[in-house]
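Enquirer: I'd like to go over a predicted model; first the sequence, then the structure.
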Amino acid sequence: MATPIALTIAGSDSSGGAGIQADLKTFTVLGVYGASVITAITAQNTRGVQDVLTLPPDIIAAQMTSVASDLAVGAIKTGMLADRVTVETVAEGLARFAGVPLVIDPVMVATSGDVLLAPEAIDAVRTRLFPLADIVTPNLREAASLLEAPVATSLGEMEAQARRILALGPKAVLVKGGHGEGVDATDILVSRDGLSRLTAPRIATRNTHGTGCTLAAAIAARLAQKATLETAVADAKSFVWKAIEGGKTLSVGAGDGPVDHLHAIRRQ
């Protein structure tokens, strides 16, 4: 039996809660072998992002070439891409992975509020990456930024924004409601085949660092295991909800702590 392999193309989080580190933890816990292409190195902790070094495009491209030439990647997710040159480099490198399911997490702002995608790169994400994507996973603020629109405040507005993003070329869009209000957190999944809503009770905790990365990584992991997109999204939402619930009692750092990627292992 072939080993399911997922590839993350993202930035490194020195505190371990988001980015490459969160993705690899998620892949591992879900039983998928994880490979990585690092796009940027951040000096980061639970309080914020102190510094960022974007890697040269040549080394980003070389990492993608190395993985493509040797590993049978079953799914890919992208995270922090930092700037336009990196977005274009990744878009070109994805040609080596034709037919591999692609999850685009349009990382723009960290949980702390620090900007992780240059404004001039947003158009490149829309035009170069979205047409390649099987699914795009923006949160409420990211969806608004992508569309240069106000942040959605209702499920109807979320659905409308999801459909506008769908028109940019991806096969499906998941607008995440975790940053909204109310007792429940509802995500809107829109595809060319229809609409569904995924709802879970909202959890009161500051430990939400890395939720977006973890969700996209979990979707990619399940796609690498040959799950359907709808199943992958539902399973990923369940995984993240349990990671947030399990992370309530974690004591990591003095700011917005991470979710508990290892919750399934801890239960065992």
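Expert: Nice, I can see it.

Enquirer: Only C-alpha atoms from now on, for both contacts and neighbour counts.
Expert: Will do.

Enquirer: Determine the number of other residues adjacent to the residue lying closest to Ser251 once chain neighbours are set aside.
Expert: In this structure, Ser251 finds its nearest non-sequential neighbour in Gly257, 7.2 Å apart by Cα to Cα, 6 or more residues apart in numbering. By the criterion of other Cα atoms under 10 Å, Gly257 has 25 neighbours.

Enquirer: same question, Leu262
Expert: 17.

Enquirer: For it, give me its contacts.
Expert: Leu262 sits next to 25, 29, 243 when contact means Cα atoms under 8 Å, 6 or more residues apart in numbering.

Enquirer: That one and Glu120, how far apart?
Expert: According to Cα to Cα, to the nearest Å, Leu262 stands 36 Å off from Glu120.

Enquirer: try Leu147
Expert: On the measure of Cα to Cα, Leu147 and Glu120 end up 14 Å apart.

Enquirer: what about these two, which has more around it?
Expert: The neighbour comparison of Leu147 against Glu120 (other Cα under 10 Å) goes to Leu147, with 16 against 10.

Enquirer: just how off-centre is the helix or strand containing Ser12 within its chain?
Expert: Element membership of Ser12 [criterion: DSSP states H and E] is strand 5-13. Computed by Cα atoms, centre = their mean, to the nearest Å, the separation of strand 5-13 from the middle of its chain amounts to 10 Å.

Enquirer: residues in contact with the very next helix or strand once past that strand?
Expert: Following strand 5-13 in sequence order, the next helix or strand is helix 19-29 (DSSP H and E). Applying Cα under 8 Å, 6+ apart, the external contacts of helix 19-29 come out as 6, 8-13, 16, 33-36, 38, 79-80, 210, 213-214, 217-218, 221, 261-262, 264-265.

Enquirer: Which among the residues you listed count as buried?
Expert: Taking 16 or more other Cα atoms under 10 Å as the criterion, what is buried in those is 6, 8-13, 16, 33-36, 38, 79-80, 210, 213-214, 217-218, 221, 261-262.

Enquirer: next up, a second structure to put side by side with the first:
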Amino acid sequence: MNQSPSPPPPGPPQVLVFAASDPSAGAGIQADLLTLASLGCHPLTALTAITVQDTVGIEGVQPVAAELLEQQARTVLEDMPVAAFKVGLLGSVENVLTVAEIVSDYPEAPLVLDPVLASGRGDNLSSEEIISAIREMLLPQTTLLTPNAPEARRLAESDDDAGEPTLDVCAERLIAMGAQYVLITGTHENTPEVVNTLYGSAGVIRRDRWERLPGSYHGSGCTLAAAIAGCLAGGASVEEAVRDAQDYTWQTLKHGFHGGMGQLIPDRFFWAREDGEGDPNNTQSQPDEH
């Protein structure tokens, strides 16, 4: 008796990344690919810009034409279901508007926005026009925004500010602009520990403190945002995704390596090189939560 073939097992959750390339694979779309694959997702990509960079710094950025960016994303979205979006460096105002238009057609998919405004060395990567477009077009569609402290201040700055706004005020403003949640990371702050704070419409949701590791890292922000997107794609709540992605990211930094002469590169597959460590979500360290 002939039996009908069994349906194939469900595949991994698919995450579409809008980001720029990084030839060193420390940051950018390559870092997102490594992170999402490590967490059991299938990453899809729409390239926004081509960069010339290494672990020391960025030498050049060439944005992809908005028409080509749209073709990349629309083609894959018509073929493959997406469980989440992750957005990084966009490179031009036209690309901001293009991505905003594309994701508006998929309001059910969570969107994690990593506002890449400068490189780890401090190279400026986003003009005021790009930042304005992000505020107006992308923040209202953002599930979770993941700026570091300088990015949060730059995104939230106001002409009425007499001095530098506090991070709590920045988060309040960014949520008023439309982001559902804001996770401000403290890697750039002068504190003994790295303090990452998750905000919602009612204020602080969780504040996690992590051991500040020595050295600086190329692509830590990309890793965290991509990991959150991967966790959301797998069905986690925002708070669960933020908690688990922080733990994963800290482990990648703890196991970081010198791939070149500049910043350390996070090891996104640290668990594959540790005896008895077969699950990237089963890490040992946990943050102090307040």
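Expert: Sure thing, it's come through. Every value quoted in this text rests on a predicted model; they were computed, and no experiment measured them.

Enquirer: what TM-score comes out when they're superposed?
Expert: Overlay of the two chains. TM-score (TM-score structural alignment, normalised by the length of structure 1): 0.94; 261 aligned residues with a Cα RMSD of 1.4 Å.

Enquirer: Quick check: ChimeraX command selecting the buried ones in the contacts of Leu262 of structure 1.
Expert: Burial among the contacts of Leu262 of structure 1 is assessed by 16+ other Cα under 10 Å; the matching ChimeraX selection reads:
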select :25,29,243
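
Enquirer: With distance to Leu132 of structure 1 added, can I get the contacts of Leu262 of structure 1 in JSON lines?
Expert: Shown next, in JSON lines, are the contacts of Leu262 of structure 1 (distance: Cα to Cα, whole Å):
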{"residue": "Lys25", "distance to Leu132 of structure 1": "25"}
{"residue": "Val29", "distance to Leu132 of structure 1": "27"}
{"residue": "Ala243", "distance to Leu132 of structure 1": "29"}
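
Enquirer: Which member of the contacts of Leu262 of structure 1 is positioned nearest Val183 of structure 1?
Expert: Nearest to Val183 of structure 1, judged by Cα to Cα, of those is Ala243 at 18.0 Å.

Enquirer: Pretty sure that closest one sits against His261.
Expert: Yes. The pair Ala243 of structure 1 / His261 is scored as a contact, 5.6 Å apart, by Cα atoms under 8 Å.

Enquirer: give me the stretch of structure 2 that the strand holding Ser12 of structure 1 matches.
Expert: Under TM-score structural alignment, strand 5-13 of structure 1 corresponds to residues 14-22 of structure 2.

Enquirer: Does Gly177 of structure 1 touch Asp187 like I think?
Expert: Yes. Gly177 of structure 1 is in contact with Asp187 according to Cα under 8 Å; the separation is 5.0 Å.

Enquirer: what's the burial count for the aligned partner of Glu211 of structure 2 in structure 1?
Expert: The equivalent of Glu211 of structure 2 in structure 1 is Pro201 (alignment by TM-score structural alignment). As a burial measure, Pro201 of structure 1 scores 11 neighbours (other Cα under 10 Å).

Enquirer: Please verify my assumption that Pro201 of structure 1 contacts Glu181.
Expert: No. Counting by Cα under 8 Å, Pro201 of structure 1 stays clear of Glu181, with 11.1 Å between them.

Enquirer: which residues in structure 1 does the biggest helix by length in structure 2 align to?
Expert: Longest helix in structure 2, counting residues (DSSP state H): helix 238-254. Under TM-score structural alignment, helix 238-254 of structure 2 corresponds to residues 229-245 of structure 1.

Enquirer: cool, and stretch 48-58 of structure 2?
Expert: Here stretch 48-58 of structure 2 aligns to structure 1 at residues 39-49, judged by TM-score structural alignment.

Enquirer: How about residues contacting the matching stretch?
Expert: 9-15, 50-55, 60, 80-82, 86, 110-114, 209, 252-258.

Enquirer: Selection in PyMOL covering whichever of those are buried, please.
Expert: Command for PyMOL that selects the buried part of those, burial taken from 16+ other Cα under 10 Å:
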select buried, resi 9+10+11+12+13+14+15+52+54+55+60+80+81+82+86+110+111+209+252+256+257+258
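
Enquirer: What about the contacts of stretch 39-49 of structure 1, which are in strands?
Expert: Among the contacts of stretch 39-49 of structure 1, DSSP state E puts 9-13, 50-54 in strands.

Enquirer: Which of those sits closest to Pro170 of structure 1?
Expert: Ile9 (18.0 Å).

Enquirer: Go ahead and confirm the closest one touches Ala61.
Expert: No. The criterion here is Cα under 8 Å, and Ile9 of structure 1 misses it with Ala61 at 10.8 Å.

Enquirer: how big is the offset of the longest helix of structure 2 relative to structure 1?
Expert: Its matched residues in structure 1 lie on average 0.6 Å from helix 238-254 of structure 2 after superposition (mean Cα distance after the TM-score superposition for structure 1).

Enquirer: Can you mark which positions in that helix are buried?
Expert: Within helix 238-254 of structure 2, the residues that qualify as buried are 238-239, 241-254, counting by 16+ other Cα under 10 Å.

Enquirer: What helices and strands are in contact with it?
Expert: On a contact count with 3 or more Cα pairs under 8 Å, 6 or more residues apart in numbering; DSSP states H and E, helix 238-254 of structure 2 meets helix 220-233.

Enquirer: Can you tell me which helices and strands the helix it packs on packs against?
Expert: By 3+ Cα pairs under 8 Å, 6+ apart, helix 220-233 of structure 2 packs against strand 14-19, helix 28-38, strand 84-87, strand 111-113, helix 238-254.
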